[in-house]
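J.: A structural model of the following input is requested.
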Amino acid sequence: MKVADIAPFFATLKAANPQPNTELEYTNVFELLAAVLLSAQATDVGVNKATRRLFAIANTPQKMLDLGLEAVTDHIKTIGLFRTKAKNLMETCRILVTQHAGRVPRTREALEALPGVGRKTANVVLNVAFGEATMAVDTHIFRVGNRTGLATGKTPLEVELKLLRRVPAEYMVDAHHWLILHGRYVCQARRPLCEQCLVLRYCDSAPRELLARQATP
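T.: Below you'll find the predicted structure:
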């Protein structure tokens, strides 16, 4: 993607969705952290179904610990890798209580030290909860970055670093939401819905015949 096309690319996405946000349901920072931790290799819809009941009775690290591993495991058993995730969540809660006074830390280093929390999860929490200009590269962003030419790379980290360099500052805080939603609903993996794409004109992979058709008055 040409540098000159990047700003209008994001301006178009912003015009269609001025205030994008995560589709994970949460009411506090801990719930957000827990939901993102549980969302690895799972859909937001599936995570939300499980966490609605769980967060209703355990919406703090201490309440989650009080609930116990067996009960937590039972609540999230519909989510992929639920046993491992339950153990990670419980250990994360223990660390939050013993080392952070029950609060979610605001630094990348402290977040990534929590079990089950990698760079992507830390980026989501830093961005959504604390408003930092981070780029959480999931499968959708990785695909959109490579397919459009916005940020090509062989690894999520490579794509992330390119996006941090190429996305204009005024769009950075919301950029990962626009890219995720675009990948989830339009620029899909098996068959991208190019005929519905608002930013087709800026895409390196846009079908020529479709571009020609759109350009015809």
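J.: going forward, measure contacts between C-alpha atoms and count neighbours the same way
T.: Fine.
J.: got the residue ranges for the helices in this protein?
T.: Assigned by DSSP state H, the chain shows helices spanning 3-16, 29-38, 44-57, 61-67, 69-75, 82-99, 108-112, 119-128, 139-148, 156-166, 169-185, 208-215.
J.: would you list those in JSON lines and tack on mean neighbour count?
T.: Formatted as JSON lines, the helices of the chain follow (neighbours: other C-alpha atoms under 10 Å):
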{"stretch": "helix 3-16", "mean neighbour count": "15"}
{"stretch": "helix 29-38", "mean neighbour count": "24"}
{"stretch": "helix 44-57", "mean neighbour count": "16"}
{"stretch": "helix 61-67", "mean neighbour count": "17"}
{"stretch": "helix 69-75", "mean neighbour count": "17"}
{"stretch": "helix 82-99", "mean neighbour count": "19"}
{"stretch": "helix 108-112", "mean neighbour count": "16"}
{"stretch": "helix 119-128", "mean neighbour count": "22"}
{"stretch": "helix 139-148", "mean neighbour count": "21"}
{"stretch": "helix 156-166", "mean neighbour count": "18"}
{"stretch": "helix 169-185", "mean neighbour count": "20"}
{"stretch": "helix 208-215", "mean neighbour count": "11"}
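J.: Please provide the structure for the following sequence as well, for comparison with the first:
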Amino acid sequence: MTGQPESVRSYQRVFRPDRRIYSIDGKPLPVPGGVPLRWLAYATGTLIASIAVPAATTTVAMFGAAVALAAGLAVGGRAAAIVAAGVVFAGVEALAFVVGALDWPLRLVILPAAVATLATQKTPDGRSAERFAVSWIALRLAPRRRSLGRSLLVAGRGHSVAADVWFAPDEHSPTLRRGRVKGPSVVRFAAPVEEINRRRPGKRTVRRLGWHRRRGGVTSKVTLGTGEVMEVRP
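T.: From the prediction side, this is the model:
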């Protein structure tokens, strides 16, 4: 603990502080603030990778490409999976060439310590290095927009769809439309209509109000009995 103020970029550093090793068998380590367990994990992983990648380059590259292919299929689809697998395979081959060209002190001591120190100290967006890397890769592999599990087009690019779209008006239409209703039912209109008086039993006709001569009464509700038919004329 130090008395100097330190900026807190994420509440994870408050509720999930780093676990550190300060001493071994009662003997304090000559490292101010101790050695974080995450540092040891990064250093061990880098050491194993620096040994395994040059020794079995093709096997590690194929395994990494398979993992990238599965992750790409889960995140961004077939195209993203193929791109991710190719990038990982080529990256592992290039990394194996570079690491294999280093002398053993650089490869087995300096490189693990440098990677562990950088990954421990850098916390983009207040997250650990591995969580930020996974989120960044998933964001780059995923399409910009998705709907029903499928990627959509980029904004601003036209796309023609050869399909027929059928639509039909309902009772919420602002205009009176032609139709036929068979009773028993109660029909209500949003605006008053004219019910035409006809002598034919069982058939009733309504039409919208206008400048024409009225042939019936004005109403907003028509009650139909069993078997009666109402015809709506705009």
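J.: Once they're superposed, tell me the TM-score.
T.: A TM-score of 0.30 describes the superposed chains when it is computed by TM-score structural alignment, normalised by the length of the first structure; 95 aligned residues with a C-alpha RMSD of 4.8 Å.
J.: and residue 80 of the second structure, how many neighbours?
T.: For residue 80 of the second structure, the number of neighbouring residues by other C-alpha atoms under 10 Å comes to 21.
J.: Pull up the gap between it and residue 68 of the second structure, please.
T.: Residue 80 of the second structure sits 9 Å away from residue 68 of the second structure, going by C-alpha to C-alpha, to the nearest Å.
J.: cool, and residue 104 of the second structure?
T.: 29 Å.
J.: So if I had to pick from those two, which one is more boxed in?
T.: Neighbour count, other C-alpha under 10 Å: between residue 104 of the second structure and residue 68, residue 68 has more, with 22 against 14.
J.: Run through the neighbouring helices and strands of the helix or strand that contains the more buried one.
T.: Assessed by DSSP states H and E, residue 68 of the second structure sits inside helix 57-75. Counting contacts by 3 or more C-alpha pairs under 8 Å, 6 or more residues apart in numbering; DSSP states H and E, helix 57-75 of the second structure packs against helix 78-100, helix 129-141.
J.: What is the longest one packed up against?
T.: Read it as helix 78-100 of the second structure. Against helix 78-100 of the second structure (3+ C-alpha pairs under 8 Å, 6+ apart) you get helix 37-55, helix 57-75, helix 129-141.
J.: Nearest to residue 12 of the second structure, out of those?
T.: For these, distance to residue 12 of the second structure was read as C-alpha to C-alpha. The smallest value, 12.7 Å, belongs to helix 129-141.
J.: Following element in sequence after that closest one, please.
T.: strand 146-147.
J.: Kindly list the longest strand within the second structure.
T.: What stands out as the longest strand in the second structure, according to DSSP state E, is strand 185-196.
J.: What sits closest to residue 82 of the second structure if chain neighbours are left out?
T.: Distance criterion C-alpha to C-alpha, 6 or more residues apart in numbering; nearest residue to residue 82 of the second structure, sequence neighbours excluded, is residue 69 at 6.3 Å.
J.: any idea how far residue 134 of the second structure is from the one you found?
T.: For residue 69 of the second structure relative to residue 134 of the second structure (C-alpha to C-alpha), the value is 14 Å.
J.: Among those two, which residue is more densely surrounded?
T.: More crowded of residue 69 of the second structure and residue 134, by other C-alpha under 10 Å: residue 69, with 23 against 10.
J.: measure that one to residue 83 of the second structure for me?
T.: Remark: distance between residue 69 of the second structure and residue 83 of the second structure (C-alpha to C-alpha) = 8 Å.
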